[in-house]
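**Q** This is the structure alone, sequence omitted:
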C-alpha cells in the first residue's frame, strides 16, 4: 500500500524553502522542485510516497497551483516523480541513481565524491588476519545447522566481559548478538514499542533511529540538546515525567550528532525517573569505545538499573568496521530470550563466520581501538582547524569523542548548502535529517571519519559554495511585468 503525505506534512518538511540564500536565482517552481529533490536525496522523503494533490500543496505553501504544477512537471522530467491520471504522483528513483550506504540517493558514478554523509571509518589492518583465523575456527561449527538465534556463546561471553570491565555485572545469557546496532534497535522496538506507542528521543538524534520509530508508527516527542552544553537535565527529566513515554531512546556516549557525553549524575537520575514513569530506556552505546581526549568515562547507564528498565545496544561498526555487521543487545536474561524468539521470525541468526571474526577482533581490542582513537583525533583536529580557517562564522564545540562535529551555521542554509555541495563533489547530511518536521536548518553534521586530506578538501569545497550562495544576484525574470 502506497503511503500518502498530506500537504501540511510536506510543507513542514520543506520548511523555509522559498527564503534560503541563493533561492532567488531560480523561479519559484524550480526552487520548489529542488527542495523536494533535496528531501528525497537526504532520505527525509522516502521512495514510493504519494505526494499531495497540486491544489492541496498549493494551499499549504500559499503559492499558486501553477507553481506546484510546474514543480511536479520538473520532478517528472528528472525522474524523481511518476504520475498517472486518476492515481496521483509518487516519488521514484531516477535512472542512474542508487541508494548509498548512508541511505542517501546518489548517482551511480560517484566514485570521486567525498562522502560526509557517513560517520564510519574504514576497516583496521587487523581485520584480514582475524578473518583468516576465524576461517580456521569454523570447522567445529560445521556439524550443526548453524542457527544460533542468541549468538555464538564465545562471542556473547566476549561482549559480556566488556561490560564487566566497564563495571556492569553481565553474563552471556544477557547478551543477544544481532546484525549490527540498527537491527538491535529494530528488535527492541518490535518487542517494547507496540504501534502507536509514545516514545521520547533527543533532538537532534540519529536519523536511522527516527526511521525505525516511524516504521513502528510511534508517537514521537523530543527534548532538545544545547549545542554547547548538551543535555539540560531538568528538561530531560521533565519530559519523561510529562509525556510518560513507553520507551525513550538516548545516546549518552558521544551523542550522534553533537558529540556530547552525558554526566554520571544525570544518568542515575534518568534511570530513577524512567522507573517512576514506567519507561524503558534504550541506550545506544555505538560510540562508547571512541573517547578521544583524556579523562575517565562515566559509568554505563546500566550500572544504575535496579528494575530491568535499561536495554543497552551497541556493536562493532564504529570502533572496528561497519561491514562486519555485528551488534548486540544487553538486557535481562528473560528479555534476551523474548528478543531471540522475535528474531527467529526476522532472520533466524547472525552468520557464524562473521561472529568468529568478531571474536578474534575483540581479542585485539586494546590495540585496534587505541589506533582508531589516534586516527580520529588527528582527523578531528584537522577538520576543526580547516572549518575555523575557511568558515569562521560557524560555531561548534570540539567533541571529546565519537566521530562527528555538530556545526551551527551562519544562517538557516543547511539543506541549500547540501544541494550546492553535491555540485562540487561533496555529500552532506543536512541538519533537518537529524530531527522532525524540517527543523535544524541552522546545523550541519561534519563527520571526521575520512583521511585528513579528504576532510580538508571537503571543507574547501563547502566554503566555496557557501560563499556562492551569498553572491547570487537577482535575475531579470523577478521583475514584475504587466500582462494585458
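**A** In hand now; what should we look at? Here the structure is a predicted model, which is why all the values come from computation and not from measurement. Residues are numbered from 1 along each chain as shown.

**Q** only C-alpha atoms for contact and neighbour calcs from this point on.
**A** Will do.

**Q** Check which residues of the longest helix along the chain are buried.
**A** Ranked by number of residues, the top helix in the chain under DSSP state H is helix 365-390. Buried positions in helix 365-390, judged by neighbour count with 16 or more other CA atoms under 10 Å: 365, 368-369, 372-373, 375-377, 379-380, 382-384, 386-387.

**Q** Where do the helices of the stretch 151-300 of the chain begin and end?
**A** Along the stretch 151-300 of the chain, counting by DSSP state H, counting those that start in this stretch, helices occupy 153-165, 181-192, 207-215, 233-243, 264-277.

**Q** another one to put next to it:
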C-alpha cells in the first residue's frame, strides 16, 4: 500500500514558501526527505492525484516533481507498481539505491571490485607526510589561538593568495575563503547565490558533485555544451538571466577538454557584463601531462569570476582542503554562511596545506609523466580488447569519457559491476538528460590493475550484448546499482 497522502503532506511541511516553479520546490522538499532517510528505500509514495489533492496543487505539479526525482535516481516509477523511493527493499543486484549518484562514488564495494568510478589519488604522497611534520612543529608553538578560523587559517589564506599571484592573478588573503574540500566550496556557493527554483547554467556533461549541490538548492538547471558555448546568447535576455553559472575550464570533468585562452576571455567578460556570477572550477587545473602548461584562471580576465580550488585531486582526497577566491564582499558573505554550519576547518591540515601549496606545481609536474603513461596504457588496452568503444585521448586530468557503440551507460554499469568493475554512467553527469551512451572511467590505477579492469569490462561487454551489430536491439535500460 502507498503511504497516506496526508501523512506525506505533513512531513513535507511548508514546502511552497519560496521562489520558483512549484514542482521544483516540491521536488526539493521530497529530495530532502529521501536524502535524510525519512523516506526509506522501497517506500511506496502516494499516487499523483492523491498527493496533489492532499497538497491542494494541480496534478501536473506532482507529476513534474516526481519526474525530476526520477531523473536524479531518487525514485522509481513503474506502470502498474506505482512510485517508490529508490533503493532495495531487500538485498539484490537488480535493485537501485536511494542515495544521490554522487554518493555512489564513495560507498565501499566488495574487495574484489576494481573502482574506476571515483577519480582521486589512492594514497597520500610522501611530500604530504613531510608537510604534516612541519605543521606539527608549528602547532607545538601555538599560543593564544583557540583554533576557530571560519575564513581559514591566516597562513593558508596567504599561501592560496600567493599561489594565484604567482599565476598572474594578484590576490590578497582577504579574497580567499578556505573550505573543507572543493565540494563544500560548491555547496556554500549554491546556498549563497541560488534561490529555490532559480536558474543555473551548467555544462552538459559536467562534474556530478556540482549537480548535487545545485539540486540541493532546487535549482532549475539549464545546460549548454562544454565550455558554456552559447553563453552570451543565453544571458542576453534579462528576464532569463541565470543566478549562477558553473564550468570546469581546465581538464574538464568528464571530457578532459581545455578551454582556449580567447574563449576564456570572452566568457569571463560576458559574465561580468551580464552580472552573472561565474564559477571556474580549477580542482583539476594542475593535472596537465608533460609539456602542457596550466592555463590561466578565468579570473585573469575578469575580477568578478569566482574560482574554486582544492588539493583532493592533485595531492590526496583525504586532505580535505579547498578554497574559494572571489571579491571581498562575496568572501565576507560566504564566511558568514560558513560560520553558521562550521566554525573552521582542521587546524593541522591547514598548516600542512600551507606548506604544500608553494610546491604544488612541482608535485604535479613530477607525477605528470606517470599519469600520462597510465592514460596511454588504458587507451591501448581498450583499443585491443574493446575496439568498438570510442575513448578519445586527453591532455591531462584523470578520466576518459567513453562512448559505447550501443546500449546505455546505466544498464552497462550494472553489468560491469557484476563482473567486478565499477564505472560511472554518463547520465548522472548530464542535467540535459543526455550522455546516456557514455561512461566515465579513470586511469589512476596501476597498469596491471588497468589491464585486469579492461579484461573484466570486455567480458561484461560480451555478457551485455557487445557482440551485436549497431542495428541490433540494445539491452533494456536498468537503473544504476553502484
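**A** Thanks, I have it. Just so we're clear, the structure is a prediction, and the values are computed from it rather than from any experiment.

**Q** Fetch the TM-score of the aligned pair.
**A** Comparison of the two superposed chains (TM-score structural alignment, normalised by the length of structure 2) gives a TM-score of 0.77, and 413 aligned residues with a CA RMSD of 3.6 Å.

**Q** circling back to that earlier point, hey, which of the helices of the stretch 151-300 of structure 1 is tucked in deepest?
**A** When the helices of the stretch 151-300 of structure 1 are scored by mean count of other CA atoms under 10 Å, the highest mean neighbour count falls to helix 181-192 (a mean of 20).

**Q** between that helix and helix 207-215, how big is the angle?
**A** Going by axes from the mean of the first three to the mean of the last three CA atoms, to 10 degrees, helix 181-192 of structure 1 is angled at 30 degrees with respect to helix 207-215.

**Q** Helix 181-192 of structure 1 vs structure 2, average distance?
**A** Compared with structure 2 after the fit, helix 181-192 of structure 1 shows a mean deviation of 1.2 Å (mean CA distance after the TM-score superposition for structure 1).

**Q** what are the ranges of the helices in the stretch 351-482 of structure 2?
**A** 360-385, 409-418, 447-464.

**Q** Pull up the aligned stretch in structure 1 for the shortest one.
**A** This points to helix 409-418 of structure 2. Taken onto structure 1 by TM-score structural alignment, helix 409-418 of structure 2 occupies residues 414-423 there.

**Q** first to last residue in stretch 36-53 of structure 1, what's the distance?
**A** 14 Å (CA to CA, to the nearest Å).

**Q** what does that stretch rub up against?
**A** Under the contact criterion CA atoms under 8 Å, 6 or more residues apart in numbering, stretch 36-53 of structure 1 has outside partners 2-7, 13-14, 75, 80, 88-93, 103-106, 415, 419, 429-430, 433.

**Q** can we see that at 6 Å?
**A** 3, 4, 5, 6, 7, 89, 90, 91, 92, 104, 105 (CA atoms under 6 Å, 6 or more residues apart in numbering).

**Q** Strands of the stretch 1-150 of structure 2, residue ranges please.
**A** Ranges of strands in the stretch 1-150 of structure 2, per DSSP state E, counting those that start in this stretch, are 44-45, 75-78, 82-85, 114-115.

**Q** Turn those strands into TSV, including mean neighbour count.
**A** Listed next are those as TSV, based on neighbours: other CA atoms under 10 Å:
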stretch	mean neighbour count
strand 44-45	22
strand 75-78	19
strand 82-85	21
strand 114-115	22
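
**Q** As a markdown table, the ones you listed with distance to residue 419 of structure 2 would be great.
**A** Formatted as a markdown table, the strands of the stretch 1-150 of structure 2 follow (distance: least, CA to CA, whole Å):
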| stretch | distance to residue 419 of structure 2 |
| --- | --- |
| strand 44-45 | 31 |
| strand 75-78 | 25 |
| strand 82-85 | 27 |
| strand 114-115 | 10 |
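
**Q** Just tell me which of these ends up closest to residue 6 of structure 2.
**A** The closest of the strands of the stretch 1-150 of structure 2 to residue 6 of structure 2 is strand 44-45. By CA to CA, the value is 11.4 Å.

**Q** For that closest one, give me the average deviation versus structure 1.
**A** Superposing on structure 1 and averaging over aligned pairs (mean CA distance after the TM-score superposition for structure 1), strand 44-45 of structure 2 comes out at 5.0 Å.

**Q** Now for the counterpart of residue 258 of structure 1 in structure 2: which residues touch it?
**A** For residue 258 of structure 1, the aligned position in structure 2 is residue 255, judged by TM-score structural alignment. Neighbour list for residue 255 of structure 2: residue 401 [criterion: CA under 6 Å, 6+ apart].

**Q** what does residue 222 of structure 2 give?
**A** Contacts of residue 222 of structure 2 (CA under 6 Å, 6+ apart): 200, 201.

**Q** again, only this time at 10 Å
**A** By CA atoms under 10 Å, 6 or more residues apart in numbering, the contact set of residue 222 of structure 2 is 199, 200, 201, 202, 203, 204, 234, 242, 245, 431, 432.

**Q** same thing with residue 238 of structure 1?
**A** Residue 238 of structure 1 is in contact with 223, 232, 244, 273, counting by CA under 10 Å, 6+ apart.

**Q** among those, which are in strands?
**A** Within these, residues falling in strands by DSSP state E are residue 223.

**Q** what about stretch 352-359 of structure 1, how far off from structure 2?
**A** Looks like 0.8 Å for stretch 352-359 of structure 1 (mean CA distance after the TM-score superposition for structure 1).

**Q** which bit of structure 2 covers that stretch?
**A** Stretch 352-359 of structure 1 lines up with residues 347-354 of structure 2 when matched by TM-score structural alignment.
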